[in-house]
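> Provided below for reference: sequence and predicted model.
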Amino acid sequence: MKTKNNLVALIFISSLFVQGSADACCGDGKEAAGAAIKAGDLVSQAISSATSAIAAVLEHLNLTILTGFGKLYAEIEKQTAAMRTFAEGNAAVQSQMHMERARAEAQLRYEPSPRQCFEAAGGAGAGVASAGAAQALRSYNTDSAKRTLFTPNTSAAVGKLYDDHVNNYCSQQDADLGRCSRPADPAMQNADVRADATLNTSSYTPDQIAAAQAFVTNVVNPMPTQNIPKNWESTNQGKTFVAGQYIEQARASVAANSLNAAVAERTPIQGLGAAAMLNKADVSRLELMESQVRGRFESPAWYKMIAGLGMENMMREVVKIMALQTSMDFDRYKKTERIEAVLATQLAISVEQDSAVRMRELRNAAAKAGR
């Protein structure tokens, strides 16, 4: 309403400007001057009133604008605060997700394999197993050499083979023939004369070790050459006899070494199973290697484990298998070397036998020609 009145005042002032100008022009003298002064007063009052009215209107507009912008600023600030809170929350969530992803990736990449302890123990045990098997092989080869070089009585040595068989490895057929009162345990019957009893197992009991050694003796040198009296060895003939024993031992040792190696691989090593985290305290080197193979190929748990492995642990498992394969390849190389030695020995003996016959004939021919 106040704004409307102010506008009416403005219109009235305008009409005064028009009317006053006409009166001033139409009047004359004192009368005209008085009219002009009166009109000026009215204009001055109207301008003053209008100015106040315009100032009030502008002030009202300013307040209105300030109030509106204040609400706008408050709303903008509220929205800005909300957006800032959202942005901060989003950043926190993204950071947390990034850390969780990094942690998961690190866990997959660096978390040890579930079989790590078992593999580490098995790897450490492998070195102990190799040393133990080598020591057992030296012991068995030493015993084989003693039989060839230092047997005082051949009949007694052969008789011991018979007695050991009857007392420890008697079969049902032996019992039926009256050679023994009762047969041995089925697992030990004829164990000293059967290759399968020696080779078709990965670890021996003490009784099986004795049976395996008896089997090697029966194969390599069942009837050892009896030593000659000590005083005979000082003669040329005696020295030739002892040299013949050395030759016999050298050739027999090739076969003995191969068979004794098989026995040594199956001889339990004290504490090896416990060190390798197996379910037996004492195992052989072959049994340790067998556990590494069977623990994978024949283990459903292993297949289940590798199905859940990340790429890093999967590659670690592949490397372990390759290391196991390398070890087995080295064992295969040593076996091939022993086979080569056996073949070379057989060839040397064949050549000697053939040469002995021909050289004897040539010697006889030369003797006849020289007479």
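Nice, I can see it. Residues are numbered from 1 along each chain as shown.
> CA atoms for contacts and neighbours, from now on please.
OK.
> Who are the packing partners of the host helix or strand of T326?
Using DSSP states H and E, T326 sits in helix 311-370. Using 3 or more Cα pairs under 8 Å, 6 or more residues apart in numbering; DSSP states H and E as the contact test, the elements touching helix 311-370 are helix 29-110, helix 236-265.
> Tell me which of those approaches R316 most closely.
Counting by Cα to Cα, R316 lies closest to helix 29-110 out of the helices and strands packed on helix 311-370; the figure is 10.4 Å.
> Now find how far off-centre that closest one is within its chain.
68 Å (Cα atoms, centre = their mean, to the nearest Å).
> same question, stretch 8-28
On Cα atoms, centre = their mean, the centre of stretch 8-28 falls 110 Å from the chain's centre.
> Count the neighbours of the residue nearest to Y303 when sequence neighbours are not counted for me.
Residue nearest to Y303 in three dimensions, not counting chain neighbours: R296, with 7.4 Å by Cα to Cα, 6 or more residues apart in numbering. Neighbours of R296 under the rule other Cα atoms under 10 Å: 14.
> returning to what we had before: buried deepest among the helices and strands packed on helix 311-370, which one?
Ranked by mean neighbour count under mean count of other Cα atoms under 10 Å, the helices and strands packed on helix 311-370 are led by helix 236-265, which reaches a mean of 18.
> Taking helix 311-370 as reference, get the angle to it.
With axes from the mean of the first three to the mean of the last three Cα atoms, to 10 degrees as the basis, helix 236-265 and helix 311-370 are set at 160 degrees to each other.
> Second structure for comparison follows:
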Amino acid sequence: MLLGFPDPVAELSFGGRLDLGAGVLPGGVPGGAVGCGALYFRRRAPVAEAIVTLAVCVVYYPLSVYDGPLMVTFALALYTAAAEGRFTAAVALGVVTLIAVGFGEARQHDGNRQIDDMSLFMLAGWLVSLVAVGRAQWTRSAYLGEVEQRALAAEREQEARAEQSATEERLRIARELHDVLGHSISLINVQSGAVLHKLSKKPEPAEALSAAEEALEAVKATSKDALRELRSTLGALRKPDETAPTSPTSGLGRLDELVARARSTGIEVRLRTEGERRPLPPPVDLAAYRIVQESLTNVTRHARATGAVVTVDYTDERAVRVRVDDDGEGSPEGSPAGSGIRGMAERARAFGGELTAQNTAEGFGVSARLPTEGTA
């Protein structure tokens, strides 16, 4: 007896034997088939499947002689609805079921009730437990899904950081190679061109020999310095167990050599120092040296200058300033900045500094300010 419908078991015939056929055939077998078949769709449409199984139970139990296990299909459907995140619908179905059973039992006389108050209370606890367990499963699944998403996001972020670090290191090495090789090869090109120009005038043998020796000495010194710089730069690609290069690293302390090589191209280069010289963090020291080096490279290659002045200013206690001014032709108005100037600007920005490169009244000037505080 369910939902207040009469129990077919009470009908007896043939001398006290139960008439089973009339109770099983009308709704039992079809209802059981429909209820079990609906479970196939419990993942796709959990709420609709729960409603179907509840409706089948409402039809099945009043018409069936035996109280079969069809109620299990509704229990599984109710749990699935809660486990799939349809918590409100699951609660509503549980409440409707409890109200319907209570209403059906209330219509019966005291002697005809099939479910007493204690059983009704246990049914309520059973429905609440199904919904609560389903809700707990949904919460656990959501938590595991969030953890998985966070793990994937962390992995993607780690890959992005690794790729960014690799890109930055590649650009750093490319910039170093550009500054080292570009400067040295430019000097060699200018020195060789100057000697060839002298020789084309067919000077006296002694004069020609002297010019050739002077040029070869300059080329030798420049190429030797280029090899030293190249080894130092490629040292960043060493394996951890390899020996570090023993040659001195470039810095403002080697500007005298840099200026001397620039003078060998025929340009009068002067070096000035303002303020009291002090030790600089190695990265800043190298960046300042590279900016002066690239500036002198541009002077020898493009400026058509006869003189240049390199100024190192230590008067600012929180930064160092370097400036290279030449008396060349300057840069045409509106012309885009070359890769050399962009590389110098990137070096300055890497330390929170700034770089300006512009035409002056005398020619062209490059000025950079590199902060020294807080630099590792």
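Arrived safely, thanks for sending. Here the structure is a predicted model, which is why all the values come from computation and not from measurement.
> What does the TM-score come to for these two?
TM-score for the superposed pair, counting by TM-score structural alignment, normalised by the length of structure 1: 0.29. Supporting figures: 148 aligned residues with a Cα RMSD of 5.1 Å.
> quick one on the thing from earlier: I'd like to know how far the residue nearest to Y303 of structure 1 sits from G89 of structure 1.
According to Cα to Cα, to the nearest Å, R296 of structure 1 stands 48 Å off from G89 of structure 1.
> How about L288 of structure 1?
In terms of Cα to Cα, L288 of structure 1 sits 57 Å off from G89 of structure 1.
> the helices in the stretch 1-150 of structure 2, which residues?
21-24, 28-38, 46-63, 71-83, 87-106, 117-200 (DSSP state H, counting those that start in this stretch).
> For A348 of structure 2, which of those is the nearest?
Closest among those, using Cα to Cα: helix 117-200, at 12.7 Å.
> still on that earlier bit, regarding the residue nearest to Y303 of structure 1, which helix or strand does it belong to?
Judged by DSSP H and E, R296 of structure 1 forms part of helix 285-297.
> That helix packs against which elements?
Partner elements for helix 285-297 of structure 1 (3+ Cα pairs under 8 Å, 6+ apart): helix 116-149, helix 300-307.
> I'd like to know which of these is closest to H165 of structure 1.
helix 116-149 (17.9 Å).
> how far is that closest one from where the chain is centred?
For helix 116-149 of structure 1, the distance to the chain centre is 26 Å (Cα atoms, centre = their mean).
> Let me know how buried the nearest residue to A32 of structure 1 once chain neighbours are set aside is, in neighbour terms.
Excluding the flanking residues, the one nearest A32 of structure 1 by Cα to Cα, 6+ apart is A24, at 5.7 Å. Look at A24 of structure 1: counted by other Cα under 10 Å, it has 18 neighbours.
> Would you mind confirming that A24 of structure 1 makes contact with I37?
No - A24 of structure 1 is beyond contact range of I37, at 9.7 Å (criterion: Cα atoms under 8 Å).
> Most tightly packed of the helices of the stretch 1-150 of structure 2?
Most buried of the helices of the stretch 1-150 of structure 2, by mean neighbour count (mean count of other Cα under 10 Å): helix 71-83, with a mean of 24.
> what's it packed up against?
helix 28-38, helix 46-63, helix 87-106, helix 117-200.
> And the ones you listed: which comes nearest A319 of structure 2?
Among these, helix 117-200 sits nearest to A319 of structure 2 (Cα to Cα), with 22.0 Å.
> Check which helices and strands the closest one sits against.
So helix 117-200 of structure 2, by 3+ Cα pairs under 8 Å, 6+ apart, packs with helix 71-83, helix 87-106, helix 205-234, helix 282-298.
> between those, which gets nearest to S119 of structure 2?
The nearest among these, by Cα to Cα, is helix 87-106 at 10.7 Å.
> Can you list the helices and strands that the closest one packs against?
helix 46-63, helix 71-83, helix 117-200.
> repeat that for 7 Å
helix 71-83, helix 117-200 (3 or more Cα pairs under 7 Å, 6 or more residues apart in numbering; DSSP states H and E).
> would you list the ones you listed in TSV and tack on distance to G365 of structure 2?
Shown next, in TSV, are those (distance: least, Cα to Cα, whole Å):
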stretch	distance to G365 of structure 2
helix 71-83	72
helix 117-200	18
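> Could you pull up the residues touching M99 of structure 1?
If you count contacts by Cα atoms under 7 Å, 6 or more residues apart in numbering, M99 of structure 1 has none.
> and the gap between it and V93 of structure 1?
On the measure of Cα to Cα, M99 of structure 1 and V93 of structure 1 end up 10 Å apart.
> Then K71 of structure 1?
32 Å.
> Please apply the same query to V57 of structure 1.
Distance from V57 of structure 1 to V93 of structure 1, by Cα to Cα: 53 Å.
> next one: M328 of structure 1
From M328 of structure 1 to V93 of structure 1 the distance is 52 Å (Cα to Cα).
> closest to R321 of structure 2 out of the helices and strands packed on helix 87-106 of structure 2?
Here helix 117-200 is closest among those (Cα to Cα), at 19.1 Å.
> Now do the closest one against helix 87-106, angle only.
Going by the same axes, to 10 degrees, helix 117-200 of structure 2 makes 170 degrees with helix 87-106.
> what angle do helix 117-200 of structure 2 and helix 205-234 make?
Going by the same axes, to 10 degrees, helix 117-200 of structure 2 makes 170 degrees with helix 205-234.
> Now I341 of structure 2: closest residue in space, sequence neighbours ignored.
In space, I341 of structure 2 is closest to A357, 7.4 Å off (Cα to Cα, 6+ apart).
> can you pull the contacts of the one you found?
365-367.
> can I get those in a markdown table with distance to T222 of structure 2, secondary structure and neighbour count?
As requested, these are exported to a markdown table (distance: Cα to Cα, whole Å; DSSP: H, G, I helix; E, B strand; the rest coil; neighbours: other Cα atoms under 10 Å):
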| residue | distance to T222 of structure 2 | secondary structure | neighbour count |
| --- | --- | --- | --- |
| G365 | 24 | strand | 23 |
| V366 | 23 | strand | 22 |
| S367 | 25 | strand | 19 |
